[in-house]
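1. show me the folded form of this:
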Amino acid sequence: MTMTKPWYLSKTIWASLVTIATALAGMFGLPVDGLDAAALSETLLQAIAAISGLVAILGRVGARSLIG
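-> Next comes the predicted model:
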């Protein structure tokens, strides 16, 4: 494993965050029985990837210096 990626594109990180969030929600009495944690993690990861791509495009369009 030699390639690196940002933490927010890691499925393991998102699955862990969803697990923590559902555990906390259950502790506070929110219904989480029908929640598909794997699907939620994948959806969040896809949304983050799309948003980061959009930010990169907008950042390049709005840049004031050349890439060199």
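2. rest of the way, CA atoms for contacts and neighbours
-> Noted.
3. distance from the chain centre to the biggest helix by length in the chain, please.
-> Once the chain is assigned using DSSP state H, the helix that runs over the most residues is helix 37-61. Offset of helix 37-61 from its chain centre (Cα atoms, centre = their mean, to the nearest Å): 7 Å.
4. again, but for stretch 15-24
-> Here stretch 15-24 is found 13 Å from its chain centre; the criterion is Cα atoms, centre = their mean.
5. need the contact partners of that stretch.
-> For stretch 15-24, contacts defined as Cα atoms under 8 Å, 6 or more residues apart in numbering pick out 32, 37-38, 40-41.
6. now whichever strand or helix holds residue 15: buried residues?
-> Using DSSP states H and E, residue 15 maps to helix 11-27. Burial within helix 11-27, assessed by neighbour count using 16 or more other Cα atoms under 10 Å, is assigned to 11, 14-15, 18, 22.
7. next, the second sequence, to be compared with the first:
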Amino acid sequence: MIETKQWWKSKTVWGGLVALCASLAALAGFQLDGGAQDQLAEALAAGASALGAVIAILGRFQAQTEIR
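-> All right, here's what the predicted structure looks like:
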């Protein structure tokens, strides 16, 4: 079976976004080394997972149907 997950739970997606932002920042004169990029990607992925959990819980409280 192939497991799936939301895009925002993917460390690959967050790593790509951080790499893109780091490249754009370098063009603007800022520098991030590889270690800082990895740490930032992991922190963003963890934050996105936590935010997703909060949204899911709040969504359950606002839902109009009951769970069986």
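8. by how much does the helix holding residue 15 of structure 1 deviate from structure 2 on average?
-> Average distance, helix 11-27 of structure 1 versus aligned residues of structure 2 after superposition (mean Cα distance after the TM-score superposition for structure 1): 0.6 Å.
9. which residues of structure 2 does that helix align to?
-> Counting by TM-score structural alignment, helix 11-27 of structure 1 falls onto residues 11-27 of structure 2.
10. tell me who's in contact with the spatially most central residue of structure 2.
-> Averaging the C-alpha coordinates of structure 2 gives a centre point, and the residue nearest to it by Cα atoms, centre = their mean is residue 45 (3.5 Å). Neighbouring residues of residue 45 of structure 2 by Cα under 8 Å, 6+ apart: 8-11, 14.
11. that one matches what in structure 1?
-> Matched by TM-score structural alignment, residue 45 of structure 2 corresponds to residue 45 in structure 1.
12. any idea how far that match is from residue 34 of structure 1?
-> Residue 45 of structure 1 sits at a distance of 20 Å from residue 34 of structure 1 (criterion: Cα to Cα, to the nearest Å).
13. quick one: what's aligned to residue 63 of structure 1 in structure 2?
-> By TM-score structural alignment, residue 63 of structure 1 lines up with residue 63 in structure 2.
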